[in-house]
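**Q** pasting the structure only:
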């Protein structure tokens, strides 16, 4: 049984997210599995390192799958890119050892969030960034970002329904940069809860607009009350940028 590792890029604008949803194959996972099943002549299931939401994009999603057929890495890559939609690309395929697991072996993940911070909308980036008309205070956002660093229970910053799994995650870095009207918020951690990045970004936006004080972040984290976090940033501005192993 061969175990293949895929490096995937995708525009998530028209998909219902990464994860396969029952009979609905309008997901990234569903599209790739359908093509691989044709290649393999058997039912193929792939494992992704991150379950990105509907509308979220990826510069580097990592996945793996196993199949009996002895196809070369180049054959798998060419077949996938020939039959996948143009908004999903497989940029690398490698044969890995049998125990490689795209989700369990991932050590850290980096997400980047893009905000277009001008009065007028950006016609070419409207599907790939969140438009905030009011000028954001970057320095206040940077002050607030420091409170998220380290290991915390992020219940307040998640819409995860399960209460059985740990809500503790560790944020290694959170950087905010501005360039020609765009603000990029880059966050790296050992893992992220459902909607966690978008809720953190939403809270940082509120700080940047003067609607929330940066000093309140620690109490919001400690409260474990989701109502404290306010808005959630739009899906289209979020990108899975890198997965570390």
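**A** All right, it came through fine. Treat the numbers as computed from the prediction; the structure is a model and nothing was measured.
**Q** only C-alpha atoms for contact and neighbour calcs from this point on.
**A** Noted.
**Q** and the residue of the chain most remote from its centre, how far is that from residue 78?
**A** Relative to the C-alpha centroid of the chain, counting by C-alpha atoms, centre = their mean, residue 70 is the outermost residue, at 31.6 Å. Using C-alpha to C-alpha, to the nearest Å, one obtains 15 Å as the distance from residue 70 to residue 78.
**Q** in three-state terms, label residue 76 for me.
**A** helix (DSSP: H, G, I helix; E, B strand; the rest coil).
**Q** find the nearest non-adjacent residue to the residue farthest from the centre of the chain, please.
**A** Closest residue to residue 70 apart from its sequence neighbours, by C-alpha to C-alpha, 6 or more residues apart in numbering: residue 2 at 7.1 Å.
**Q** for residue 68, same thing?
**A** Across the structure, with C-alpha to C-alpha, 6+ apart as the measure, the residue nearest residue 68 apart from its sequence neighbours is residue 1 (4.8 Å).
**Q** and the one you found, how many neighbours?
**A** Counted with other C-alpha atoms under 10 Å, residues neighbouring residue 1 total 10.
**Q** structure two is appended below for comparative analysis:
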């Protein structure tokens, strides 16, 4: 059966995450329902990242198999037609090698977290950013972030229910960009690694926010990392500012 790679964008607000659930809407279920309209029968779709409830994607990658040999552009158009009105869009489709796997073939995942600091409630970005009312200093957050880059035991920044075999991960990059925002300031956290622990990004960003607010020092973040204790973590920020921004492979499946 022909295998296809799909690059997908979605607003995670109405979903209980990527993964199919028995009694709640999911991105996976929406996509599989659209595929069933094109190719009758059950469909299994695998994705590079199982985003949590409320988490968005700019460039999730998934793969599926279909009985019919579809021209990729027509497959993309047909899926987008049947995905309506769900806030999910297939941005690219391509024929993939038989051994391509959206999750296991990936060598890099990139996440973006958007944090807005302003007093007035956000309106246009509601549900798409984490808003705090206090001002934040970017340089202390950047200094603290440098302690987290590299290969570490991230037990402190790992959800207690995380199913990963090891808490040791290599964080390849953690960059913080400060931007002007109407009535305040926006901070964009960009993280890159081969893989992440459950809630690792939200735990890191929530902790760094405390540094920007002056409640923690950069050295406190280093001490929390070295503690290897979940209780040493700062607050875990909410999901709405988190985006799966990209997935890397040894060869680009979309050419």
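**A** Looks like it came in fine. Owing to the predicted nature of the structure, the values given are computational and were not obtained by experimental measurement.
**Q** I'd say the residue nearest to residue 68 of structure 1 and residue 71 touch.
**A** No - contact criterion C-alpha atoms under 8 Å: residue 1 of structure 1 and residue 71 do not qualify, at 11.0 Å.
**Q** ranges for the strands of the stretch 1-150 of structure 2?
**A** Secondary structure of the stretch 1-150 of structure 2, counting by DSSP state E, counting those that start in this stretch: strands at 3-10, 46-47, 56-65, 88-96, 108-118, 130-132, 150-153.
**Q** wait, which of these is closest to residue 35 of structure 2?
**A** Proximity to residue 35 of structure 2 (C-alpha to C-alpha) singles out strand 56-65 among the strands of the stretch 1-150 of structure 2, at 9.0 Å.
**Q** now the closest one against strand 3-10, angle please.
**A** Counting by axes from the mean of the first three to the mean of the last three C-alpha atoms, to 10 degrees, strand 56-65 of structure 2 points 160 degrees away from the direction of strand 3-10.
**Q** which residues are contacting strand 56-65 of structure 2?
**A** Outside of strand 56-65 of structure 2, the residues within contact range by C-alpha atoms under 8 Å, 6 or more residues apart in numbering are 1-13, 43-49, 101-103, 240-247.
**Q** buried subset of those?
**A** Using 16 or more other C-alpha atoms under 10 Å as the burial test, the contacts of strand 56-65 of structure 2 include 3-13, 43, 45-49, 101-103, 240-247 as buried.
**Q** for the counterpart of residue 242 of structure 1 in structure 2, give me its contacts.
**A** With TM-score structural alignment as the criterion, residue 242 of structure 1 lines up with residue 246 in structure 2. With contacts defined as C-alpha under 8 Å, 6+ apart, residue 246 of structure 2 is in contact with 58, 59, 60, 109, 110, 111.
**Q** how about residue 246 of structure 2, secondary structure?
**A** Under the three-state scheme (three-state DSSP), residue 246 of structure 2 adopts strand.
**Q** okay, it and residue 27 of structure 2: tell me how far apart.
**A** Relative to residue 27 of structure 2, and taking C-alpha to C-alpha, residue 246 of structure 2 is found at 17 Å.
**Q** where exactly do the helices run in structure 1?
**A** Taking DSSP state H as the criterion, structure 1 carries its helices at 28-40, 73-83, 138-145, 196-208, 217-223.
**Q** on that earlier part again, quick check, the residue farthest from the centre of structure 1 in contact with residue 3.
**A** No - in this structure residue 70 of structure 1 lies outside contact range of residue 3 using C-alpha under 8 Å: 10.2 Å.
**Q** tell me, what's touching the two both at once?
**A** Taking C-alpha under 8 Å, 6+ apart as the contact rule, residue 70 of structure 1 and residue 3 touch no residue in common.
**Q** what sits against the counterpart of residue 210 of structure 2 in structure 1?
**A** Under the alignment (TM-score structural alignment), residue 210 of structure 2 maps onto residue 206 of structure 1. With contact set as C-alpha under 8 Å, 6+ apart, residue 206 of structure 1 has these partners: 212, 231.
**Q** what stretch of structure 2 does stretch 222-231 of structure 1 fall on?
**A** Equivalent residues of stretch 222-231 of structure 1 are located at 226-235 in structure 2, counting by TM-score structural alignment.
**Q** neighbouring contacts of the matching stretch?
**A** With C-alpha under 8 Å, 6+ apart as the contact definition, stretch 226-235 of structure 2 has outside contacts at 153-160, 203-204, 206-207, 210, 224-225.
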